[in-house]
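Peer 1: Curious how this folds, go ahead:
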Amino acid sequence: MNFDPVNAKMEGRQPVGMDTATADLFPDEFEDSPLGKIPKGWGVGKLDDLIHILSGGTPKTSVPEYWNGDILWFSVKDTPSKSDVFVIDTEKRITRLGVEKSATQILPKGTTIITARGTVGKLALLGVKMAMNQSCFGIRGKNGYSDFFIYYHLCSVISELQRQTHGSVFDTINRNTFTTIQAVLPSLEIAQAFDYNLKAVMDKILVNLFESRTLATIRDTLLPKLLSGEIRVKEAEKLAETVT
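Peer 2: The predicted model follows:
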């Protein structure tokens, strides 16, 4: 975890890129803890002190009525790149009946998904609500700890989570794994300030993803028509302008 604001204040400097109100939330000294030096007044606890853990499931693939609906259904194949952060679409979709007849559940936007079996430790932040399979956990913050803070806090401990994997066939993490990871716990005010200061950047990333998807749809729709001569370039440009 980055303690640069504390180091800056110890040296009598204003933390870089931080307004005075946010900087005032940080102490100007460290104290000893089981994890080494941490900002004074912060705590050390287990990772599951910060989070609620949610499970997923898979509807029976032999029942057609459970599949190809309008509910997004996340699996490890849908994990976004680190730079994209968010997942806004999935390879497979399920129906409302598929949700009702399986162990999956619909997770709200802002939930962090972590892959927990086979390919362990891939992270995705939900840009829209969706369900997920049983090889993942959905992570929500407890006690007011919010979406972006939880996502990036998990990023900071992901290597330790991966080291705790076990299993005779597949690497696996389970609910108990989260109780074995010690975490530095900042004040709720600092976590909320983190989300507040990051929100504009994260919103922009999400908007860009939706725009990229729209442009890809336009390309895939218009290109065959251009190649076949069904429409001309000028017509395609006008159609693209009406969407963008």
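Peer 1: going forward, measure contacts and count neighbours with C-alpha atoms only.
Peer 2: Will do.
Peer 1: which stretches of the chain form strands?
Peer 2: Assigned by DSSP state E, the chain shows strands spanning 30-31, 38-39, 43-46, 51-55, 67-74, 86-87, 92-94, 112-115, 123-126, 131-132, 136-141, 182-185.
Peer 1: what about those, which gets the closest to residue 155?
Peer 2: strand 123-126 (7.7 Å; C-alpha to C-alpha).
Peer 1: Quick one: list the elements packing against the closest one.
Peer 2: Contacts defined by 3 or more C-alpha pairs under 8 Å, 6 or more residues apart in numbering; DSSP states H and E place strand 123-126 against strand 86-87, strand 112-115, helix 147-163.
Peer 1: Who are the contact partners of the nearest residue to residue 58 once chain neighbours are set aside?
Peer 2: Nearest residue to residue 58, sequence neighbours excluded (C-alpha to C-alpha, 6 or more residues apart in numbering): residue 133, at 5.2 Å. Under the criterion of C-alpha atoms under 8 Å, 6 or more residues apart in numbering, the neighbours of residue 133 are 56-58, 73-75, 104.
Peer 1: One more: residue 53?
Peer 2: Residue 53 makes contacts with 137-140, 175, as judged by C-alpha under 8 Å, 6+ apart.
Peer 1: how about those in TSV, adding neighbour count?
Peer 2: Formatted as TSV, the contacts of residue 53 follow (neighbours: other C-alpha atoms under 10 Å):
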residue	neighbour count
137	24
138	24
139	24
140	22
175	13
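Peer 1: now whichever helix in the chain runs longest, how far from the centre of its chain.
Peer 2: Secondary structure of the chain per DSSP state H: the longest helix is helix 188-228. Centroid separation between helix 188-228 and its chain, computed with C-alpha atoms, centre = their mean, to the nearest Å, is 14 Å.
Peer 1: what's the answer for stretch 57-65, then?
Peer 2: Here stretch 57-65 is found 26 Å from its chain centre; the criterion is C-alpha atoms, centre = their mean.
Peer 1: Outside of that stretch itself, list whatever touches it.
Peer 2: With C-alpha under 8 Å, 6+ apart as the test, stretch 57-65 has contacts from 66-67, 94-95, 97-99, 101-105, 132-135.
Peer 1: Let's compare: structure for the following, please.
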Amino acid sequence: MSNKRKTCKAEKAKVQGINPKLRFPEFRDAEAWKKQRIENLAKRGSGHTPNKKTPGNYNGGIKWVSLADSKRLDNGFIYETTFEISKEGLKNSSAVLHPPGTVIVSRDAGVGKSAILYSAMAVSQHFIAWQCDKSKLSNWFLYCFLQILKPSFEMVAVGNTIKTIGLPYFKELRITVPSLIEQQKIADCLSSIDKLITAQTQ
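Peer 2: You can find the predicted model right below:
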């Protein structure tokens, strides 16, 4: 195994909380990772479902992520959505248009599934949406961290028919982060590993 792949594996373990001594060479003497609330690193938002009994609320060209898009999640970017809403749908509901690069995670059915918006999209109330402060948090690093936290999400979800995670949990959710430069290096590394695994399993 190459030194680069060994380092990538170590960095992935660190994100999981093992915190090994091995880091990318340029960061070995860097400051320790810090545990912070996502609330302090990104602007949190959510969404809504426009009234389906009003035809004018839908098919207006605005991509809208819903539980129907479960299979499109956990693949990095989400490019398309099953349903689209209209400007009227936005106006007549609590739905908002989130900018490209926003990180979303499902808090209901398919709990813990996440993605990064490739373009501006709205989401249903079943999702938490984080717009990262680019000076503090890499959206790809956050996405990778959320992927690793999926087992934890499944454990804290409650409900008999449909398991869900309450908003207070996400308000207090903390992640451990290094410097922004190291975040991006790790995110690039993990992304390359995921692409390699995907290619080998196809």
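Peer 1: TM-score them against each other, please.
Peer 2: The TM-score (TM-score structural alignment, normalised by the length of the second structure) is 0.74; 179 aligned residues with a C-alpha RMSD of 3.1 Å.
Peer 1: so how far is residue 86 of the first structure from the residue nearest to residue 58 of the first structure?
Peer 2: To residue 86 of the first structure, residue 133 of the first structure is 17 Å away according to C-alpha to C-alpha, to the nearest Å.
Peer 1: what does residue 241 of the first structure give?
Peer 2: Residue 241 of the first structure sits 26 Å away from residue 86 of the first structure, taking C-alpha to C-alpha as the criterion.
Peer 1: okay, these two: which has more neighbours?
Peer 2: Neighbours of residue 241 of the first structure and residue 86, each counted by other C-alpha atoms under 10 Å, are more numerous for residue 86; the result is 24 against 9.
Peer 1: In this structure residue 111 of the second structure contacts residue 151, no?
Peer 2: No: contact criterion C-alpha atoms under 8 Å: residue 111 of the second structure and residue 151 do not qualify, at 9.7 Å.
Peer 1: the more surrounded of these two?
Peer 2: The residue with more neighbours, out of residue 111 of the second structure and residue 151, is residue 111; 24 against 12, by other C-alpha under 10 Å.
Peer 1: What lines up with that one in the first structure?
Peer 2: In the first structure, the residue paired with residue 111 of the second structure according to TM-score structural alignment is residue 120.
Peer 1: hang on, residue 58 of the second structure packs against residue 91?
Peer 2: No: the pair residue 58 of the second structure / residue 91 is not scored as a contact, 11.8 Å apart, by C-alpha under 8 Å.
Peer 1: More neighbours: those two, which one.
Peer 2: For residue 58 of the second structure and residue 91, the more surrounded residue by other C-alpha under 10 Å is residue 58, and the numbers stand at 22 against 12.
Peer 1: The more buried one and residue 86 of the second structure, how far apart?
Peer 2: Taken as C-alpha to C-alpha, the span from residue 58 of the second structure to residue 86 of the second structure is 5 Å.
Peer 1: Check residue 166 of the second structure too.
Peer 2: Note on residue 166 of the second structure: its distance to residue 86 of the second structure, by C-alpha to C-alpha, is 28 Å.
Peer 1: Comparing those two, which residue is more hemmed in?
Peer 2: A count of neighbours by other C-alpha under 10 Å puts residue 86 above the other of residue 166 of the second structure and residue 86, at 19 against 12.
Peer 1: Nearest spatial neighbour of that one, chain-adjacent residues omitted?
Peer 2: Leaving aside its sequence neighbours, residue 86 of the second structure sits nearest to residue 60 (C-alpha to C-alpha, 6+ apart; 3.8 Å).
Peer 1: The first structure: which residue goes with the one you found?
Peer 2: By TM-score structural alignment, residue 60 of the second structure lines up with residue 69.
Peer 1: just residue 140 of the second structure next, same as before
Peer 2: With the correspondence set by TM-score structural alignment, residue 140 of the second structure lines up against residue 148 in the first structure.
Peer 1: neighbours around its match, how many?
Peer 2: Summarising burial for residue 148 of the first structure: neighbours were counted as other C-alpha under 10 Å, giving 22.
Peer 1: Can you give me the distance of it to residue 127 of the first structure?
Peer 2: Taking C-alpha to C-alpha, one finds residue 148 of the first structure at 12 Å from residue 127 of the first structure.
Peer 1: Spit out the residues that contact the two alike.
Peer 2: With C-alpha under 8 Å, 6+ apart as the test, residue 148 of the first structure and residue 127 both reach residue 110.
Peer 1: and the aligned partner of residue 27 of the second structure in the first structure, how many neighbours does it have?
Peer 2: Matched by TM-score structural alignment, residue 27 of the second structure corresponds to residue 25 in the first structure. A total of 14 residues lie near residue 25 of the first structure under the criterion other C-alpha under 10 Å.
Peer 1: Contacts only, for residue 25 of the first structure.
Peer 2: 189-190.
Peer 1: Okay, it and residue 58 of the first structure: tell me how far apart.
Peer 2: The value you get for residue 25 of the first structure to residue 58 of the first structure, if C-alpha to C-alpha is used, is 44 Å.
Peer 1: do the same with residue 138 of the first structure
Peer 2: Taking C-alpha to C-alpha, one finds residue 138 of the first structure at 14 Å from residue 58 of the first structure.
Peer 1: go on, residue 137 of the first structure?
Peer 2: Residue 137 of the first structure is 13 Å from residue 58 of the first structure, by C-alpha to C-alpha.
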